[in-house]
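Engineer: would you be able to build a 3D model of this:
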Amino acid sequence: MGIADKAKNAAEELAGKAKEAIGDLTGNKDLKAEGQADQTEAGLKNAGENVKDAAQNVKDAFKK
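Structural biologist: Next up, the predicted model:
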């Protein structure tokens, strides 16, 4: 996974946590849910990148 992808996913997750916290503090259920969804999306993107990295590692191992 590229550094730029890691940074983007981390920023998206952090923004999601902020939205969730603000929604919780203000009683805004929609904002809280949006923050949770953002965090889930960032986590899924990280998982997808990890799968790509693992597949590349396997491919590279067979090249040797």
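
Engineer: alpha carbons only for contacts and neighbour counts from here, please
Structural biologist: Fine.

Engineer: list the contacts of residue 16.
Structural biologist: 34-39 (CA atoms under 8 Å, 6 or more residues apart in numbering).

Engineer: TSV for those, including distance to residue 61 and secondary structure?
Structural biologist: Below are the contacts of residue 16 laid out as TSV (distance: CA to CA, whole Å; DSSP: H, G, I helix; E, B strand; the rest coil):
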residue	distance to residue 61	secondary structure
34	41	helix
35	39	helix
36	37	helix
37	36	helix
38	35	helix
39	33	helix
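
Engineer: one more to put side by side:
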Amino acid sequence: MDDRTLGERGAENSLKGKLDHAVGHVKDALGGLTGDKSLQTEGKVDQLKGKLQDKLGETQMDVDRGLRGDGL
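Structural biologist: As a prediction, this is how the structure comes out:
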């Protein structure tokens, strides 16, 4: 069982999503510079996954704040 609050898990998801998005951006750019379409595509996928995970984390934090009565 995970003892972290929904907000803590959300913060972790948001941070990991931002990191994955940044790594994806680097892969995309590097693939574009070197002509490596596979690396470029992998970077684009990582960016999308990162954005989705960041949004999930933000939503988790919003829900946690709402449940604790801190407002949105």
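
Engineer: overlap between the contacts of residue 16 of structure 1 and structure 2?
Structural biologist: Retained in structure 2: 34-39, out of the contacts of residue 16 of structure 1 (criterion both residues aligned by TM-score structural alignment, their matches' CA atoms under 8 Å).

Engineer: export those residues to a markdown table and tack on neighbour count and distance to residue 8 of structure 1?
Structural biologist: Converted to a markdown table, those look like this (neighbours: other CA atoms under 10 Å; distance: CA to CA, whole Å):
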| residue | neighbour count | distance to residue 8 of structure 1 |
| --- | --- | --- |
| 34 | 16 | 17 |
| 35 | 25 | 16 |
| 36 | 20 | 17 |
| 37 | 17 | 16 |
| 38 | 21 | 12 |
| 39 | 24 | 12 |
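
Engineer: in a markdown table: the residues you listed, plus distance to residue 10 of structure 1.
Structural biologist: Formatted as a markdown table, those follow (distance: CA to CA, whole Å):
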| residue | distance to residue 10 of structure 1 |
| --- | --- |
| 34 | 16 |
| 35 | 13 |
| 36 | 14 |
| 37 | 14 |
| 38 | 11 |
| 39 | 9 |
